[in-house]
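# can't give you the sequence, but here's the structure:
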């Protein structure tokens, strides 16, 4: 491993690299952009969140546990609302969804995007008004579409000709006219991991723009007249920092909008540019603030609409990771510490790839810090690993931790609000952790941890 790579991954040391790590204060410091806004170190060096110490959280709820700073999440909702006051902001529920989070985002005036019948069920159970729900997915079943129509979901993003036919038949049977958007695959190569780039041509989502399928889909919906075509939708991927991909996407989608106008004399009133806005997982990441994103996206859309002589459509976006990702950290307990021939030190914690698959799946980078106390020891290069029977069970690939880390210490990993609990598994029959929301010095369980009884309840023998 190159030296600058180790420094780039640290959750505490900023961008200055390992050569800067000379004192215990260096390795105990926190980089604010990586942590929920209400996380600090107390006088004893232990982390607190919203006034509550992590040792108290671990004592009451056990570890591993996802810790949500509720006011942080709410403040990020408000930041997007302030930056996009005239647009619709759909929280992308796939990042993390539970009834408590649904209530939080609903109270903050957000819309909600779901992509399965299960997410729709949670959205409804959490009290989200159906008309503020959008329904995504490349293979929605008849049962899922039926429920969406019956409860009055606000919009459905159609993804295939089969879905158009299926939804048209269901709507005709019920005498309803659901609002739909056409998901367009624009051929943009987003600068992100292959598995989370969603707008290049060779993938499962949407209607191809280059091959003409997107135009054909829009014309079919308009000509049949059963579904109400509100607009076009484009989503180019996830964990994106460079807005140039959004510029290319908007240009191509709005060119399609002009083609539809020219073919049928209809200007579609809405445009959804998707989400995928990146967050800081390490000190090397530099995400844009919501108001900067808003300024850039509006400029892109206004420019392209002027070029195509189109009225500016009503915009919507779908941030998920950018709202919940930084608002959560995972708290682990150290079980073993093992030096491997001076190469690196392995710090094993009581979770792993079952509560955070992203490192193994996407080669994602995370940071970590000693959370239960301060330390006067110097830094050591460590790898934070889990307890699963896989050599790839890595939580944090490389991190500087105090050299006196020992069994029983608590380690916290920030930025785990998105795609950690929602992608968690029971690999090795390990129960999934719970989720605790903290506000004003008080913690409450919003998703209880699984037990062995839960695992056995589904095993019918």
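Everything's here; your move. Predicted model, so just to flag it, every value in this text is computed and none were measured.
# switch to C-alpha atoms for all contacts and neighbour counts from now on
Will do.
# Quick check: residue 132 touching residue 112?
Yes: applying C-alpha atoms under 8 Å, one finds residue 132 in contact with residue 112, separated by 6.3 Å.
# neighbour-wise, which of the two wins?
A direct count of neighbours by other C-alpha atoms under 10 Å for residue 132 and residue 112 places residue 112 higher, at 29 against 19.
# Just the strands from the stretch 301-450 of the chain, written as ranges.
Using DSSP state E, counting those that start in this stretch, the strands of the stretch 301-450 of the chain run over 314-318, 328-340, 344-349, 369-370, 379-385, 394-402, 410-414, 434-439, 442-447.
# elements contacting the longest one?
Read it as strand 328-340. Packed against strand 328-340, as judged by 3 or more C-alpha pairs under 8 Å, 6 or more residues apart in numbering; DSSP states H and E, are the following elements: strand 65-69, strand 344-349, strand 410-414.
# now do the shortest one
The criterion is 3+ C-alpha pairs under 8 Å, 6+ apart, and the helices and strands that strand 369-370 contacts are strand 394-402, strand 410-414.
# same check, this time on the third one
Contacts of strand 344-349 with other secondary structure elements, assessed using 3+ C-alpha pairs under 8 Å, 6+ apart, are made with strand 328-340, strand 379-385.
# dropping in the other structure now:
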């Protein structure tokens, strides 16, 4: 398993993250356990800020909280000077409860409810990313009722298909997101938004997908958005102050993944902006980006305890752990691949091929197929790397399994940032109707 950030093998042959032996973390916090390398998260934040400063452009780096949203993560993003993207009232509430400055919050989503819009306007967030005409008029009406004028970006689809899984590719024409540049709806949206009295049109937003390893897609998106911006200025006399180029920067999950350095992604984008927006004159728009996975993904490790195994001679050996698709649904959803190791016996030679099964009552609850490990025994600790993004965020209570705890580790310290769910949490929202309650039997 590739060791990211502060991860290393200590003198005991145990995996250590943030100065913490994972066997000690298991003893203190139990398993499954999400472990987040705080230093690595902060390093990624700083890499983005430094790369944009190097470009000389005016910018905002907004952490895409959908990747991993907790109050502690929102606080960390604020401490590192990032803005924040949210896509629901729950994410917005989390950010506000963490004390994140509302003026640096951007609200995304293709189907914002009236309640969500009202909550965001009342909080005086920095910007709405508007996805469709219905939302455009609804937002204007609600803002007018509240006597406010709100900032908006229009999400546009530039017709760029990123080389990624079809479920996380969003920049192509056939997408549920945004106004399409190619068919004219984006141009019409600019015209309409410019005439709505309670909206301040800042510019446009473009996002082409996720887990992208090359820069050509981003460069093409910049070119098409620039061409659109020039047309809008020439024909509608509307100038974009802000161009949000989204996120989607890839990380290394397994051998063969070839992500670029943060600085390489940023340089390719900013160079393309300088080239293609030159037709607008001396003043370039402010550039926003929205990294999520590339900030938290490789900083996360999930620790499991091995339970049972099943050896089918000549076919496969299954090794079951105490988690699975409830804490990591990505293999089932996207056929995602991961690397893992026996964290308590990290220096031992790999001698068998096993497949890691979860404990859910589903044949599809498989975390890793065909993993090389030492001889696995019950009680071993399995560490799965790069689980910082979209694992906790997508976790569920299927089979009424309790969601794991999350700890931030740094300099030998481990702090719980999400408590492990209790049985009371599991039934906390359940209600038994009066007609179904047991009636005491009298003799």
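In hand now; what should we look at? For clarity, every value in this text was computed on a predicted model and none was experimentally measured.
# Quick TM-score on the pair, please.
TM-score for the superposed pair, counting by TM-score structural alignment, normalised by the length of structure 2: 0.94. Supporting figures: 428 aligned residues with a C-alpha RMSD of 1.3 Å.
# Nearest approach to residue 70 of structure 1 belongs to which of the helices and strands packed on strand 369-370 of structure 1?
Shortest distance between residue 70 of structure 1 and those, using C-alpha to C-alpha, is found for strand 410-414: 14.6 Å.
# quick one: the helices in the stretch 201-350 of structure 2?
Along the stretch 201-350 of structure 2, counting by DSSP state H, counting those that start in this stretch, helices occupy 216-236, 262-276, 293-296, 330-334.
# Let's have the ones you listed in a markdown table, adding distance to residue 387 of structure 2.
What follows is those, written out as a markdown table (distance: least, C-alpha to C-alpha, whole Å):
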| stretch | distance to residue 387 of structure 2 |
| --- | --- |
| helix 216-236 | 25 |
| helix 262-276 | 19 |
| helix 293-296 | 8 |
| helix 330-334 | 10 |
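# Of those, which stretch is the most buried?
Per residue and on average, the most neighbours among the helices of the stretch 201-350 of structure 2 fall to helix 293-296, with a mean of 28 (mean count of other C-alpha atoms under 10 Å).
# and the helices and strands packed on strand 328-340 of structure 1 as JSON lines, adding mean neighbour count and distance to residue 43 of structure 1?
Compiled in JSON lines, these are given as follows (neighbours: other C-alpha atoms under 10 Å; distance: least, C-alpha to C-alpha, whole Å):
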{"stretch": "strand 65-69", "mean neighbour count": "27", "distance to residue 43 of structure 1": "20"}
{"stretch": "strand 344-349", "mean neighbour count": "21", "distance to residue 43 of structure 1": "25"}
{"stretch": "strand 410-414", "mean neighbour count": "24", "distance to residue 43 of structure 1": "17"}
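# Now render these as JSON lines, adding distance to residue 446 of structure 1.
Shown next, in JSON lines, are those (distance: least, C-alpha to C-alpha, whole Å):
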{"stretch": "strand 65-69", "distance to residue 446 of structure 1": "10"}
{"stretch": "strand 344-349", "distance to residue 446 of structure 1": "23"}
{"stretch": "strand 410-414", "distance to residue 446 of structure 1": "19"}
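# Residue 266 of structure 1 is nearest to which of the ones you listed?
Nearest to residue 266 of structure 1, of those and by C-alpha to C-alpha, is strand 65-69 at 45.2 Å.
# Where does the closest one end up in structure 2?
The counterpart of strand 65-69 of structure 1 in structure 2, counting by TM-score structural alignment, spans residues 33-37.
# mean per-residue distance, the matching stretch to structure 1?
Between stretch 33-37 of structure 2 and the aligned residues of structure 1, the post-superposition mean distance stands at 0.6 Å (mean C-alpha distance after the TM-score superposition for structure 1).
# and that stretch, how far out from the chain's middle?
Averaging C-alpha positions (C-alpha atoms, centre = their mean, to the nearest Å) puts stretch 33-37 of structure 2 15 Å from its chain's average.
# what does residue 341 of structure 2 align to in structure 1?
Residue correspondence, TM-score structural alignment: residue 341 of structure 2 in this structure matches residue 369 in structure 1.
# List the contacts of its match.
Shown here is residue 369 of structure 1, whose contacts under the criterion C-alpha atoms under 8 Å, 6 or more residues apart in numbering are 11-12, 28, 401, 411-413.
# and which of those residues is nearest residue 321 of structure 1?
Of all the contacts of residue 369 of structure 1, the one sitting nearest residue 321 of structure 1 is residue 413; the distance, using C-alpha to C-alpha, is 15.7 Å.
# which residue sits closest to the equivalent of that closest one over in structure 2 in space, ignoring its chain neighbours?
Matched across to structure 2, residue 413 of structure 1 falls on residue 384, judged by TM-score structural alignment. Distances taken as C-alpha to C-alpha, 6 or more residues apart in numbering put residue 340 closest to residue 384 of structure 2, at 4.3 Å, once the chain neighbours are dropped.
# quick one: that neighbour from residue 82 of structure 2, how far?
In this view, residue 340 of structure 2 and residue 82 of structure 2 are 31 Å apart by C-alpha to C-alpha, to the nearest Å.
# Could you export the strands of the stretch 301-450 of structure 1 as CSV, including distance to residue 288 of structure 1?
Supplementary listing: these in CSV, determined by distance: least, C-alpha to C-alpha, whole Å:
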stretch, distance to residue 288 of structure 1
strand 314-318, 15
strand 328-340, 19
strand 344-349, 32
strand 369-370, 24
strand 379-385, 29
strand 394-402, 24
strand 410-414, 18
strand 434-439, 26
strand 442-447, 30
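# Show me the one of these that comes nearest residue 295 of structure 1.
With distances scored as C-alpha to C-alpha, the stretch of the strands of the stretch 301-450 of structure 1 nearest to residue 295 of structure 1 is strand 314-318 (12.8 Å).
# Over which residues of structure 2 does that closest one lie when aligned?
Residue correspondence for strand 314-318 of structure 1 in structure 2, counting by TM-score structural alignment: residues 286-290.
# just how off-centre is that stretch within its chain?
Once both centres are worked out by C-alpha atoms, centre = their mean, stretch 286-290 of structure 2 turns out to sit 16 Å from its chain's centre.
# how do the contacts of residue 369 of structure 1 look in structure 2, which are kept?
With both residues aligned by TM-score structural alignment, their matches' C-alpha atoms under 8 Å as the criterion, the subset of these whose aligned partners also touch in structure 2 is 11, 401, 411-413.
# check contacts around the aligned residue in structure 2 for residue 190 of structure 1.
Using TM-score structural alignment as the criterion, the counterpart of residue 190 of structure 1 in structure 2 is residue 162. With contacts taken as C-alpha under 8 Å, 6+ apart, residue 162 of structure 2 has the following neighbours: 169-172, 208-210, 212, 217.
# so which of those residues comes closest to residue 359 of structure 2?
Sorting these by distance to residue 359 of structure 2 puts residue 210 at the head of the list, at 28.8 Å, by C-alpha to C-alpha.
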